[in-house]
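> Show me how the following folds:
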Amino acid sequence: MRLSYNNRVSSVRGFFRSAGSAADGPRGLSVGDIVTGLEDCPVQGVEDWTSCLSHLTHTPQTGYCVPVTSLQPSWAHGRPFKRLDGTMDCCSNNSLTDLCFSYIKPQGRNSREREFACMPVRKMVTGTATCRSDADCATHTAAASVCVTPSLENQTRFIRVTHLPSPNMLFVGYPPHLQYAVGLTNFVPRFGFLHRDLPIFLETFLKYVVSLSGALAVVNSVPCFALDGQWMLNALLEATLVGVVTDRQKRELIGFFLLLAGSALLAANVALGLWMVTAR
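Take a look at the predicted model:
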């Protein structure tokens, strides 16, 4: 029976390195989830996952198009205060469901006056388009909308992780933490009885086989008694020293001392390796 795998999408293969990691939680990532996007960056493989996280790390925070009517008294505005790093926060209750957002006041576009609002983050960003400015919202949405941006500490990002079949995971923190907390593979088994890590196991096994075979080939080529290197050395001496050293016994004596030196060197390396292993 042929093992069949599909590598069109990426699947979370590794669980989290420790409890309470960046991807843990009731709506976090689980083994077997299919990751398809980070914000507006599509993910079709492990390389895309890494490049998208790098892009989100080195670009300004993504904004979200929210209707102007949603920014009226139906949302509770918090009093903004300045953090130690100079950024602004307006959610002073350390809520796990609310996040501070900043936007340009619709009535004060000419003055570029910024307003801050503490909003329920999941309700606000679900199904909304991403933006960089209010002009992007005018293009993507029919209703009057403004571009709101999470007001976070420096180097911290708010990232929506799209993973099927669960709702989006909302991540707030440093993007490298998300990269190191999750293991991915490009393969998803087409049959349920196949383990999703089987391609990784096979790849690792073949790497070890190639490495071991190469190491044995190198050791076997050492000019040492009872190894193939002994006959390789004899053939080399016969091919190169016939015109220089005409006496066969002298050539054999030179080969003997070279084999003796090679054997001593190999024995010394083996003894040194055993000593380093036992001394730990």
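
> drop to CA atoms for contacts and neighbour counts, all remaining ones
Fine.

> Surely residue 275 is within a strand?
No - in this structure, residue 275 is helix, not part of a strand, as judged by DSSP: H, G, I helix; E, B strand; the rest coil.

> and it, how far is that from residue 268?
For residue 275, the distance to residue 268 (CA to CA, to the nearest Å) stands at 10 Å.

> The nearest residue to residue 125 once chain neighbours are set aside in helix, strand or coil?
Of all residues beyond its chain neighbours, the one nearest residue 125 is residue 64 (6.7 Å), with distances taken as CA to CA, 6 or more residues apart in numbering. Classification of residue 64 using three-state DSSP returns strand.

> can you tell me the helix or strand for residue 199?
Per DSSP states H and E, residue 199 falls inside helix 198-220.

> which other residues reach that helix?
187, 227, 228, 229 (CA atoms under 8 Å, 6 or more residues apart in numbering).

> Compare those residues and tell me which has the most neighbours.
Neighbour counts for the contacts of helix 198-220 (other CA atoms under 10 Å) peak at residue 187, which has 23 neighbours.

> Please give the structure of this sequence too, so both can be compared:
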Amino acid sequence: MDIKLGLMIVGVAYCMVYFFDSFFKSCAHYPYIKFLEGTGLKIGLFNLQWTTTAFNRSLLRFGNIRSNTKFLKVWFSIGLIASLILLPIAILLLIYSLVQNFVSSNENNLITPVIPGINLPASEILFYSATLIICSVLHELGHALAAVKEDVQVLNIGVTVFYILPVAYVNLNSENLKSIDPWKRLKILTAGIWHNLLLSFVCYLAYLSLPAILSIAFNTGKGVAIYEASKMSPLIGLKGLEIGDMITKINDCEVKTENTWVDCLHSVNKMNGMCFDPDAVRELDETSILRHLSSGLVECCEETKKGNVCFEFVDKDGSILELPSHVCLPAKTIMSKSEYYCSKIDHKCPKGSHCFIPQLNGSHLFKIRALNKPNIFYMGLTDDFLRTLRVSPYIPKFYFKTPVFAETIRKMLEYITIISLGLAIINVVPCFYMDGQHIISTLLYLSLSKSMNGDRLLLLSSMICLIFTALLIVHCVLTMWPFIF
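This next block holds a predicted model:
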């Protein structure tokens, strides 16, 4: 199903559910109201909220086990230290990222907001949604466990879904939280950040170890496999590439990983000539009248010869030409006879062959070698490969026909690593509605309570949060502006 159609169906479903919810409430339909109260469900326009106390007893039981109590004390103490170290780093990263918007391109900005369909492929919205729920659940679990450890009441936990983006939350007794020792309060406030940091670190290690973990079912370093292609890709189809094809070579460049795949494609831009045997050239030559084009190139093939390409003969040493300056050759046939490649600048070929440059305006000739398939020949742009094909370094050994399984795991680990770390950084910055707002307030109380009264501390804390909230908003607007307008 197309992602846009799916989102439209979700939107229509939301409208229908919201209509019936409003209708039953306006009629004071008792069974329906009792159902909402019993399930903790709240229905809004394009959002759903669910709260429950069902996990409170389990959290209390886990937190009060003696062995767990000692572990949690050390666990959240480490989390407090890690979060306090992250605080100044996160502030510097925010300021640096904001400055980057004015001095350079924001393509590689360290802190970038992510919006599906704008700077995140809409096709990956399920990865994004799943990552949000995993990261937010573990974040809020940290707050809940730390609260139980410090005898702060957990009122309830829940999940809010904004359209299709889920976010977990936990409600604590604010009076209990304010009344405990400030250092204990900081452990609760930083627990979610600590969990996000640790989750990001663990997933990053898993990402690095994934080739070894999946080595039972997948090879790596032996080529790339096509696992996704655009419907409009000119490379997919009869006598072309297919999903699952394993590519090992492009022209004379060995493809072993994703990086070498990109390097090999770009190398065709430089080494765009081929070395041909003179006898084969004479045998296949179908040259017609030479025509000089406005692009500066020369056309020597008849328009009816669709599979032919005009090649320019590049003399190796400036001596008398052994062949015509331009020859018209059937591209597929002559490419199948060539194993060596050259360029107009460096046109060295093996003894007995000469360098020929195809007269193509921006296009190139590609010879693609795929495992267990004949060579595939293609005339077109490098971007046709980069924009319409997605490849994986995971080559299936058995059972799996395509690398979709491996790529799904890898993509999920990538998302969790980046987004979980991003949530930790943003949450620790002193901004309104973030953990950093309460962290900075508690830190100011610990350091300045003897010299300043409560009202001044609150004012100072609010001013700091206002400044960094404004900086974050300005940065987000500047970063997203090129994508939206």
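
> related to what we said a few turns ago, can you give me the angle the next helix or strand after the helix holding residue 199 of the first structure makes with helix 198-220?
The helix or strand immediately downstream of helix 198-220 of the first structure is helix 228-240, counting by DSSP H and E. Relative orientation of helix 228-240 of the first structure versus helix 198-220 (axes from the mean of the first three to the mean of the last three CA atoms, to 10 degrees): 50 degrees.

> For helix 228-240 of the first structure, list every residue counted as buried.
Within helix 228-240 of the first structure, the residues that count as buried by 16 or more other CA atoms under 10 Å are 229, 230, 231, 233, 234, 237, 238.

> So which residues of the second structure form helices?
Listed in chain order, the helices of the second structure (DSSP state H) span 3-26, 30-39, 56-64, 66-103, 125-149, 174-179, 182-213, 258-270, 278-284, 331-336, 382-388, 404-428, 435-448, 454-484.

> Mind checking those helices for the one nearest to residue 252 of the second structure?
helix 258-270 (8.6 Å; CA to CA).

> just how off-centre is the closest one within its chain?
On the basis of CA atoms, centre = their mean, to the nearest Å, helix 258-270 of the second structure sits 21 Å off its chain's mean C-alpha point.

> residues touching the residue nearest to residue 260 of the first structure when sequence neighbours are not counted, list them.
Using CA to CA, 6+ apart and skipping residues adjacent in sequence, the residue nearest residue 260 of the first structure is residue 224, 6.9 Å away. Neighbour list for residue 224 of the first structure: 230, 259, 260, 261, 262, 263, 266 [criterion: CA under 8 Å, 6+ apart].

> quick one, what contacts the fourth one?
When you say that, I think you mean residue 261 of the first structure. residue 224.

> for residue 227 of the first structure, same thing?
Counted by CA under 8 Å, 6+ apart, residue 227 of the first structure has contacts 220, 221.

> Any figure for the gap between it and residue 236 of the first structure?
For residue 227 of the first structure, the distance to residue 236 of the first structure - CA to CA - is 15 Å.

> swap in residue 221 of the first structure?
12 Å.

> now residue 55 of the first structure
Counting by CA to CA, the gap from residue 55 of the first structure to residue 236 of the first structure is 57 Å.

> Can you give me the neighbour number for whatever residue of the second structure lines up with residue 34 of the first structure?
Aligned by TM-score structural alignment, residue 34 of the first structure pairs with residue 246 of the second structure. Per other CA under 10 Å, the neighbour tally for residue 246 of the second structure reads 28.

> what does residue 38 of the second structure give?
By other CA under 10 Å, the burial measure for residue 38 of the second structure, its neighbour count, is 10.

> Can you tell me what it aligns to in the first structure?
Counting by TM-score structural alignment, residue 38 of the second structure has no partner.

> give me every residue that touches the closest residue to residue 157 of the second structure other than its chain neighbours.
Closest residue in space to residue 157 of the second structure, ignoring its immediate chain neighbours: residue 170 at 4.3 Å, by CA to CA, 6+ apart. By CA under 8 Å, 6+ apart, residue 170 of the second structure lies in contact with 140, 141, 143, 144, 154, 155, 156, 157, 158.

> again, only using 7 Å
140, 144, 156, 157, 158 (CA atoms under 7 Å, 6 or more residues apart in numbering).

> do residue 285 of the second structure as well
Residue 285 of the second structure neighbours (CA under 7 Å, 6+ apart): 327, 328, 329.

> So which of those residues are in strands?
The strands, defined by DSSP state E, take in 327, 328, 329 from these.

> Put together a markdown table for those residues, with neighbour count and distance to residue 228 of the second structure on each row.
Below are these laid out as a markdown table (neighbours: other CA atoms under 10 Å; distance: CA to CA, whole Å):
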| residue | neighbour count | distance to residue 228 of the second structure |
| --- | --- | --- |
| 327 | 25 | 38 |
| 328 | 24 | 36 |
| 329 | 26 | 34 |
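
> TSV for these, including distance to residue 75 of the second structure?
Below are these laid out as TSV (distance: CA to CA, whole Å):
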residue	distance to residue 75 of the second structure
327	74
328	74
329	72
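
> I'd like to know which of those residues is nearest to residue 77 of the second structure.
residue 329 (73.8 Å).

> Can you tell me what that closest one aligns to in the first structure?
Residue 329 of the second structure maps onto residue 119 in the first structure, by TM-score structural alignment.

> same check, this time on residue 453 of the second structure
Match for residue 453 of the second structure (TM-score structural alignment): residue 251.

> who's in contact with its match?
Contacts of residue 251 of the first structure (CA under 7 Å, 6+ apart): residue 245.

> which non-adjacent residue is nearest the equivalent of residue 130 of the first structure over in the second structure?
For residue 130 of the first structure, the aligned position in the second structure is residue 340, judged by TM-score structural alignment. Computed as CA to CA, 6+ apart, the closest residue to residue 340 of the second structure that is not its neighbour in sequence is residue 275, at 5.4 Å.

> For the one you found, list the residues it contacts.
With CA under 7 Å, 6+ apart, residue 275 of the second structure has these contacts: 338, 340, 341, 342, 349, 353, 354, 355, 356.

> Count the neighbours of the aligned partner of residue 416 of the second structure in the first structure for me.
Aligned by TM-score structural alignment, residue 416 of the second structure pairs with residue 205 of the first structure. Neighbour count for residue 205 of the first structure, taken as other CA under 10 Å: 12.
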